[in-house]
Every structure is written in C-alpha cells, then in structure tokens.
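In: Turn this into a structure:
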Amino acid sequence: MTNLARTPKQIGAVIQRTRKGHGWSQSELAERAGLRQATISDIERGESPAKIDTLLSVLGALDLEFRIGARSKWSQQEVEDLA
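Out: Predicted structure coming up:
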C-alpha cells in the first residue's frame, strides 16, 4: 500500500495508522525506534517539526520507507482525504 503525505500532520497520520495496524502502543514504537514515547506522540500529532533522522528511525521501526518523487497533480483536498 502506498501512502501520500505532504504535511507533518499527514505524515503523523500515516505513522499512527501503521502503528495501530501493528497493534503497538506509542511506547512500543518508541522502544523499537530508540526514541521517547513523547517524541512519537509529537510526530503523530504533526504539530512540531521532527528531524529527518528521527522520522527515518520511526519509519524503519514500522518497516516503511521514505521516497521522494515528482509531485502529483492531486488537489489539496484529495491529499487530505488520504490521511
């Protein structure tokens, strides 16, 4: 499954949805990523900026990868509907 995220809130939503799909608490994901539970909470809320290495640790713990590609022509509402 491919998830499209263009904002910190959308990235957080993908991370939260995937974490819950694994049946993990924020604490369990934090332990697997070598981070604090509060950091996972911040990322999932998308309210404060996260360092790229922190995001990569979380994505790795969830067996997700970060990809960069040309921006699709979807409207902002269509992208928000994905989150």
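In: all contacts plus neighbour counts: C-alpha atoms, from now on.
Out: Will do.
In: Just give me the residue closest to the centre of this protein.
Out: The centre of the chain sits closest to residue 15, judged by CA atoms, centre = their mean, with a distance of 3.2 Å.
In: one more, for comparison:
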Amino acid sequence: MALLARTPKQIGTIVRRVRRKQGLTQAALGEKSGLRQETISLIENGNPATRLETLLAVLAALDLEFQIAPRARSAASIEEIF
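Out: Predicted structure coming up:
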C-alpha cells in the first residue's frame, strides 16, 4: 500500500492512521521509537519543525519507509500546492 504525503500535516495523518491500525497508543509508539509521547503528538499534528531523524525513527518503529519519487503531474499550479 503506497501512501502519498506532500505536507507535514499529511505525514502526520499517515503516522496517526498507521499507529492506530497497529493498535498502538502515542505513548507506546514513543517507547518503540525512543521518543516522548509529546513528540509523537507533534508529528501527528503536522509540526513542520520535526527533524528528519525523528521522523525516520517513527517510521521505522511503524515498519514504514521514506521514499522520494518524482511528483506526479496534476492540473494544480505550484501556487495552489503551497
């Protein structure tokens, strides 16, 4: 299942959805990733200041990986995306 995220908020939504699907609380995911529950909450709420290292730890704890791919073409202009 490929999940697409282009904003911190979308990343947070995916993390929350996968965490809940795996039956984990924010505290349990925090323990599993070596982070505080508060940090998991910030990520799930789309905090744009989340460090890449922190995000990668959360993704690894959820057995997810980070991939970079060319942006799919759409009718939206760059101004509409940002």
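In: circling back: nearest residue to the residue nearest to the centre of structure 1 in space, please, no chain neighbours.
Out: Distances taken as CA to CA, 6 or more residues apart in numbering put residue 44 closest to residue 15 of structure 1, at 6.5 Å, once the chain neighbours are dropped.
In: Hmm, the one you found is touching residue 18, no?
Out: No. Look at residue 44 of structure 1 against residue 18 with CA atoms under 8 Å: they stay out of range, at 10.8 Å.
In: Compute the number of surrounding residues for the residue nearest to residue 15 of structure 1.
Out: 22 (other CA atoms under 10 Å).
In: tell me which element it is part of?
Out: Per DSSP states H and E, residue 44 of structure 1 falls inside helix 37-45.
In: Please apply the same query to residue 78 of structure 1.
Out: Going by DSSP H and E, residue 78 of structure 1 is in helix 76-82.
In: If you count contacts, what does the longest helix seen in structure 2 end up packed against?
Out: Ranked by number of residues, the top helix in structure 2 under DSSP state H is helix 8-21. Counting contacts by 3 or more CA pairs under 8 Å, 6 or more residues apart in numbering; DSSP states H and E, helix 8-21 of structure 2 is packed against helix 37-44.
In: buried residues in the helix it packs on?
Out: Going by neighbour count (16 or more other CA atoms under 10 Å), the buried part of helix 37-44 of structure 2 is 39-41, 43-44.
In: Run the chain-centre distance for that helix.
Out: Here helix 37-44 of structure 2 is found 10 Å from its chain centre; the criterion is CA atoms, centre = their mean, to the nearest Å.
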